[in-house]
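A.B. asks: The following comprises the amino acid sequence and a computationally predicted model.
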Amino acid sequence: MDRSAEFRKWKAQCLSKADLSRKGSVDEDVVELVQLLNGREQFFTTSSCAGRIILLDQGINGSEVQKQNCCWLLVTHKPCVKDDVIVALKKANGDAILKFEPLVLHVQCRQLQDAQILAVRSTHGLEVPLTHKGKLMVTEEYINFLIKIANQKMEENKKRIERFYNCLQHALEKETISTTSFPKEKIREKNNSSYTHKKKRNPEKACGKYITEENNKELENDDHDDPGISVTIFPEDY
């Protein structure tokens, strides 16, 4: 069995399995993104989270956050309110930590060049201890302040998901046009060549801007630009 057929079989098996997440389904804000990836033959998702605010209790002897051994006091994929956090904190017996976690997306890719399209990094998170051995260590005013920050991060995270979806969609369209416009032999030759003569890319192209027929002809006449092969579409500080 060739690798492409093996990947298709693996993809079918994984996508046919039941969702074992706590929620049991894909988060609403990331459904279209998951569908976009799973609709392409070179990708499939293994897990995802659109972003969430969680309150974890590590227990009395907890020294670091390990979600497998924690008690989940509160979890929401939407903005939360102070009262919900205060009520949840009353159940804490150890070191409770309020966290905001941004989009998490685990994707299996058929080839390295497919994975490079998804090169994204984010440090958009929040993690603050609130109790120690069950005792509240901060004021309700500070908790309210933290919740406002977490909710702001949730809103920003949603905007980033939308930008990520749009950039990925444009990148995949660009890849499709490039693949159909260049013979496989030429693509392979360009992909294996050295990158000593690269020039600065047009910012619109670097952001995954959809390539029109006119722009595509320009690429065909440009020996220094490789047509969507192994291109990082998104900035490192996304």
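C.D. replies: Structure received.

A.B. asks: use CA for all of it now, contacts and neighbours both
C.D. replies: Noted.

A.B. asks: what comes up buried for stretch 99-118?
C.D. replies: By 16 or more other Cα atoms under 10 Å, the buried positions in stretch 99-118 come out as 99-103, 107-110, 114-118.

A.B. asks: Just the closest of those residues to Ala50, please.
C.D. replies: Leu103 (4.6 Å; Cα to Cα).

A.B. asks: and the closest one, what does it touch?
C.D. replies: 48-51, 157, 161 (Cα atoms under 8 Å, 6 or more residues apart in numbering).

A.B. asks: With respect to Glu213, which of these is nearest?
C.D. replies: Of all those, Ile161 has the smallest distance to Glu213: 28.2 Å, by Cα to Cα.

A.B. asks: now the host helix or strand of that closest one, how far from the chain's geometric center?
C.D. replies: In this assignment (DSSP states H and E), Ile161 forms part of helix 140-181. Here helix 140-181 is found 8 Å from its chain centre; the criterion is Cα atoms, centre = their mean, to the nearest Å.

A.B. asks: immediately after it, which helix or strand?
C.D. replies: helix 184-192.

A.B. asks: that older thread, mind giving me the packing neighbours of the helix holding Ile161?
C.D. replies: Judged by 3 or more Cα pairs under 8 Å, 6 or more residues apart in numbering; DSSP states H and E, helix 140-181 is in contact with helix 82-89, strand 96-101.

A.B. asks: Check it against this one:
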Amino acid sequence: MDRSGEFQKWKTQSLNKADLSRKGSVDDDVVELVRLLNGREQFFTTSSCAGRILLLDGSINSCEIQKQNCSWLLVTHRLCAKDDVLSALKKAKGDAVLKFEPFVLHVQCRQLQDAQVLHSVAIESGFRNSGITVGKRGKTMLAVRSTHGLEVPLSHYGRLMVTEEYIDFLLKIANQKMEENKKRIERFYRCLRLALERAEAGGLQPEAEKTTPPVYTHRRKRKTGKAHGQRSSPEGRTDFASDEDNAEISLSFFPENY
């Protein structure tokens, strides 16, 4: 099977699988973006999240390792009110953590050049923590990520450790980050649509980013002892991020211009 045919097979299999995410569907704020990418033969999305504010309850270590070990007290993809958080905190029995998780999108690309074009658009749109991974059989994945996350513990063994005034302060920051997050998604969609339209009209690829985008090449393990990377699984809309991805993410407490 040629490279193009193999990619189309991967795309068909991935898009036909059930959505295994907690929500079970694509978030409203990224529906048009996901549709735009999946409508082009050189791309398909494997996971996405428009951004969310959450309140998790559990031990701090287990929450860091895997959210499934925590109790989800509250989750919203919209602006969050203090009363909602206070009400959810009443159910906390462990270490409750308030988090804002920004937009994330994983896109399988037909070839490296396609990923580089998409990476350039993502960087110009404000997603400066995005990166490209080349895995087994030449699979090329672009992770579009942002760095303006937020994570703050609020309670310990069910006991609230902060004041309501501080919670109100944190939510103002989280809501500002959510609003900025939505602006970046909209900017990314507009820039990407324009870049693709220009490429299709002129038969040319948009100008790639001036600097070389980060590319991580995974190789098979051999007897010589060379390490190989973890194979990514395009299971519907499940999380793609690996330990290597997590190592790249840096979180900023305050939003820009706060």
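C.D. replies: Thanks, I have the structure now. None of these values were measured; they are calculated from a predicted model.

A.B. asks: Can you pick out the most distant pair from the buried residues of stretch 99-118 of structure 1?
C.D. replies: Taking Cα to Cα, the two most distant members of the buried residues of stretch 99-118 of structure 1 are Lys99 and Arg110; they sit 33.4 Å apart.

A.B. asks: so how far does stretch 34-46 of structure 1 reach from one end to the other?
C.D. replies: Its start and end residues considered, stretch 34-46 of structure 1 measures 10 Å (Cα to Cα, to the nearest Å).

A.B. asks: Kindly report the same for stretch 36-48 of structure 1.
C.D. replies: For stretch 36-48 of structure 1, by Cα to Cα, the gap between its terminal residues amounts to 13 Å.

A.B. asks: can you check stretch 51-67 of structure 2 too?
C.D. replies: In terms of Cα to Cα, the two terminal residues of stretch 51-67 of structure 2 are separated by 16 Å.

A.B. asks: Going by neighbour count, list what's buried in that stretch.
C.D. replies: 51-60, 63.

A.B. asks: do the same with stretch 180-192 of structure 2
C.D. replies: Buried, per 16+ other Cα under 10 Å, within stretch 180-192 of structure 2: 181-182, 184-189, 191-192.

A.B. asks: Just give me the match in structure 2 for Glu162 of structure 1.
C.D. replies: Mapped onto structure 2 by TM-score structural alignment, Glu162 of structure 1 lines up with Glu186.

A.B. asks: so the helix holding Ile161 of structure 1 versus helix 184-192, what angle?
C.D. replies: Here helix 140-181 of structure 1 runs at an angle of 130 degrees relative to helix 184-192 (axes from the mean of the first three to the mean of the last three Cα atoms, to 10 degrees).

A.B. asks: thinking again about what came up before, so which of the buried residues of stretch 99-118 of structure 1 belong to strands?
C.D. replies: Judged by DSSP state E, the buried residues of stretch 99-118 of structure 1 include 99-101, 107-109 as members of strands.

A.B. asks: Serialize those to CSV and add fields for distance to Lys17 of structure 1.
C.D. replies: Conversion of these to CSV gives the following (distance: Cα to Cα, whole Å):
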residue, distance to Lys17 of structure 1
Lys99, 29
Phe100, 28
Glu101, 25
Val107, 15
Gln108, 15
Cys109, 18
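
A.B. asks: picking that back up, ok, so of the buried residues of stretch 99-118 of structure 1, who is nearest Glu6 of structure 1?
C.D. replies: Arg110 (9.7 Å).

A.B. asks: who touches the closest one in this structure?
C.D. replies: By Cα under 8 Å, 6+ apart, the residues touching Arg110 of structure 1 are 4, 7, 42-43.

A.B. asks: mind listing which of the residues you listed are in helices?
C.D. replies: In helices, defined here by DSSP state H, the members of the contacts of Arg110 of structure 1 are 4, 7.

A.B. asks: ok, and the contacts of Arg110 of structure 1 in structure 2?
C.D. replies: Shared with structure 2 under both residues aligned by TM-score structural alignment, their matches' Cα atoms under 8 Å, the contacts from the contacts of Arg110 of structure 1 are 4, 7, 42-43.

A.B. asks: Write a PyMOL command that selects only the buried members of those.
C.D. replies: The buried residues among those can be selected in PyMOL (16+ other Cα under 10 Å) with this line:
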select buried, resi 7+42+43
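
A.B. asks: what about the strands in the stretch 1-150 of structure 2?
C.D. replies: Here the stretch 1-150 of structure 2 has its strands, by DSSP state E, counting those that start in this stretch, at 43-49, 52-58, 71-76, 95-101, 104-109, 131-134, 140-145, 150-153.

A.B. asks: Thr12 of structure 2 is nearest to which of those strands?
C.D. replies: Nearest of the strands of the stretch 1-150 of structure 2 (Cα to Cα): strand 43-49, 9.1 Å.

A.B. asks: Structure 1: matching residues for the closest one?
C.D. replies: Taking TM-score structural alignment, strand 43-49 of structure 2 hits residues 43-49 over in structure 1.

A.B. asks: Once aligned, what mean separation remains between that stretch and structure 2?
C.D. replies: Aligned to structure 2 and superposed, stretch 43-49 of structure 1 gives a mean residue distance of 0.6 Å (mean Cα distance after the TM-score superposition for structure 1).

A.B. asks: Give me the residues contacting that stretch.
C.D. replies: By Cα under 8 Å, 6+ apart, the residues outside stretch 43-49 of structure 1 that reach it are 11, 14-15, 26-27, 30, 34, 37-38, 102-110, 114.
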